[in-house]
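**Q** Need coordinates for the below:
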Amino acid sequence: MHDPIAFFLTIATYGTWLPGDKRGWVEYQLGWKLPCRPLELEARARMTEQACILSLTQRKSVESQIAETCEYRKWTLHAKNCRSNHLHVVVGAFKTAPKKVRQDLKAWCTRRLSQGTDDRRENWWAERGSIRWVFTEEELERVIEYVNDAQDSKHLEK
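**A** As a prediction, the model looks like this:
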């Protein structure tokens, strides 16, 4: 297997896609799981603040920070799209572990959001997030198209 040419990251905002969710959910290192209402209620009860829904201004701030971080780290930013309840990024970050890429992007976006609002929010993002490896130019084209265009056309935005 050859090295990936990019990573396709998806990061939910805090509290917007909980374990047990009615849409299904991903259990860390165990994969996709069916909805489980009692588990969702338990997860919701453990939340320390309300779910995070990003405003248009906050979304623009996140996208700006993604671009700035990628430029600073010398990563190739192929696509970014911050939605009200999640973020997609397609990035070429050679010789950098994908978890490090995700961690850095979340950390810098958190700093930007915390500085740019009067909110006292502590939790902006879900604990982890999805990392998909992209190996071919064809796959790269598909994920870029999805991030840039397909979400709006499929009405996936809440």
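**Q** From here on, just use CA atoms for contacts and neighbour counts.
**A** Will do.
**Q** residues touching residue 91, list them.
**A** Neighbouring residues of residue 91 by CA atoms under 8 Å, 6 or more residues apart in numbering: 6, 7, 8, 70, 75, 76, 77, 78, 79.
**Q** Which of the residues you listed fall within helices?
**A** Applying DSSP state H to the contacts of residue 91, the entries found in helices are residue 70.
**Q** Look at residue 62 and give its secondary structure.
**A** Put simply, residue 62 is helix when judged by DSSP: H, G, I helix; E, B strand; the rest coil.
**Q** Pretty sure residue 18 sits against residue 46.
**A** No: if you go by CA atoms under 8 Å, residue 18 and residue 46 don't touch, sitting 10.6 Å apart.
**Q** So for those two, which sits in the more crowded spot?
**A** Using other CA atoms under 10 Å as the criterion, residue 18 and residue 46 rank with residue 18 on top: 24 against 9.
**Q** May I see the PyMOL selection of the buried members of the contacts of residue 91?
**A** A single PyMOL command is used to select the members of those judged buried by 16 or more other CA atoms under 10 Å:
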select buried, resi 6+7+8+70+75+76+77+78+79
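**Q** so can I have JSON lines of the contacts of residue 91 showing distance to residue 116?
**A** Output for the contacts of residue 91, formatted as JSON lines (distance: CA to CA, whole Å):
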{"residue": "6", "distance to residue 116": "30"}
{"residue": "7", "distance to residue 116": "28"}
{"residue": "8", "distance to residue 116": "26"}
{"residue": "70", "distance to residue 116": "20"}
{"residue": "75", "distance to residue 116": "25"}
{"residue": "76", "distance to residue 116": "26"}
{"residue": "77", "distance to residue 116": "23"}
{"residue": "78", "distance to residue 116": "25"}
{"residue": "79", "distance to residue 116": "23"}
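**Q** Now the second one, please; I'll put the structures next to each other:
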Amino acid sequence: MDDPIAFFITIATYGTWLPGDQRGWIEYHKGWQLPDPVRELEAAAKMNEDAKILSLRQRELVENQIRETCEYRKWVCHAVNCRTNHMHAVVSAFETPPKKVRADSKAWCTRRLKENALPEKTDNWWAERGSIRWVFGDEGLDQVVCYTHDGQEWKPDA
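**A** From the prediction side, this is the model:
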């Protein structure tokens, strides 16, 4: 199989998509899981801060930081969209492991958010990991870029 041309990264903010969530959830190394209300309550009880909902200013900081990190690392940022409870980024980072792309993105966004968080003190901005999907081919890249830019507002017909 060919190498991916980009990574589609999704990272939820802290506490906004817990294990057991009613929407379903991803268990590390085990994949998609059905809702489990008991597990969700247990996860909520273990939280040491409130769930993080990002303001418009914080969302702008995240988007700008992703672009800056990509520029500094010589990666290509095809798209970035930060919402109140998660962010998406589509990044080409040749010869860089995708987990490093995700980790560097989270780390730099966390630094920027902490610098601008006064008077609020926050240690936990993001969920523990996040999703990394490999993107193959121009058609796949077009799809995830379109979703990142426009798919957040899309709602299926009722």
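**Q** what TM-score do we get after superposing?
**A** The TM-score (TM-score structural alignment, normalised by the length of the first structure) is 0.97; 155 aligned residues with a CA RMSD of 0.8 Å.
**Q** Buried residues of stretch 139-146 of the second structure, list them for me.
**A** Neighbour-count burial for stretch 139-146 of the second structure flags 141, 144, 145 (criterion: 16+ other CA under 10 Å).
**Q** surely the first one meets residue 77?
**A** Same thing as residue 141 of the second structure. No: assessed by CA under 8 Å, residue 141 of the second structure is found out of contact with residue 77, at 11.6 Å.
**Q** just the strands in the second structure please.
**A** With DSSP state E as the criterion, the second structure has strands at 6-12, 25-27, 31-33, 76-82, 86-92, 131-135.
**Q** Residue 82 of the second structure contacts residue 61, correct?
**A** No: between residue 82 of the second structure and residue 61 there is no contact under CA under 8 Å: 9.2 Å.
**Q** Comparing the two, which residue is more hemmed in?
**A** Using other CA under 10 Å, the more surrounded residue of residue 82 of the second structure and residue 61 is residue 82, with 25 against 17.
**Q** Just give me the match in the first structure for the more buried one.
**A** Counting by TM-score structural alignment, residue 82 of the second structure lines up with residue 82 in the first structure.
**Q** ok so, going back, switch the strands of the second structure over to TSV; also include distance to residue 111 of the second structure.
**A** Output for the strands of the second structure, formatted as TSV (distance: least, CA to CA, whole Å):
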stretch	distance to residue 111 of the second structure
strand 6-12	16
strand 25-27	26
strand 31-33	30
strand 76-82	16
strand 86-92	16
strand 131-135	21
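**Q** list the contacts for the residue lying closest to residue 101 of the second structure once chain neighbours are set aside?
**A** In this structure, residue 101 of the second structure finds its nearest non-sequential neighbour in residue 93, 7.4 Å apart by CA to CA, 6 or more residues apart in numbering. Counting by CA under 8 Å, 6+ apart, residue 93 of the second structure makes contact with 6, 7, 74, 75, 76, 101.
**Q** So the first one versus residue 131 of the second structure, what's the distance?
**A** When you say that, I think you mean residue 6 of the second structure. Counting by CA to CA, to the nearest Å, the gap from residue 6 of the second structure to residue 131 of the second structure is 13 Å.
**Q** what does the fourth one give?
**A** Using CA to CA, one gets 18 Å for the distance from residue 75 of the second structure to residue 131 of the second structure.
**Q** what's the neighbour count on residue 115 of the first structure?
**A** 10.
**Q** The one 3 residues further on too?
**A** Residue 118 of the first structure is surrounded by 8 other residues when neighbours are defined as other CA under 10 Å.
**Q** cool, and the one 3 residues further on?
**A** Residues lying near residue 121 of the first structure (other CA under 10 Å) number 14.
**Q** And for residue 111 of the first structure?
**A** With other CA under 10 Å as criterion, residue 111 of the first structure counts 13.
**Q** go on, residue 50 of the second structure?
**A** 13.
**Q** likewise the one 3 residues further on?
**A** Other residues within reach of residue 53 of the second structure, judged by other CA under 10 Å, total 18.
**Q** What's the separation between it and residue 45 of the second structure?
**A** 18 Å.
**Q** Give me the buried positions along stretch 111-126 of the first structure.
**A** 112, 113, 114, 123, 124, 125, 126.
**Q** Show me those that map onto helices.
**A** Short answer: those in helices (DSSP H) are 112, 113, 114.
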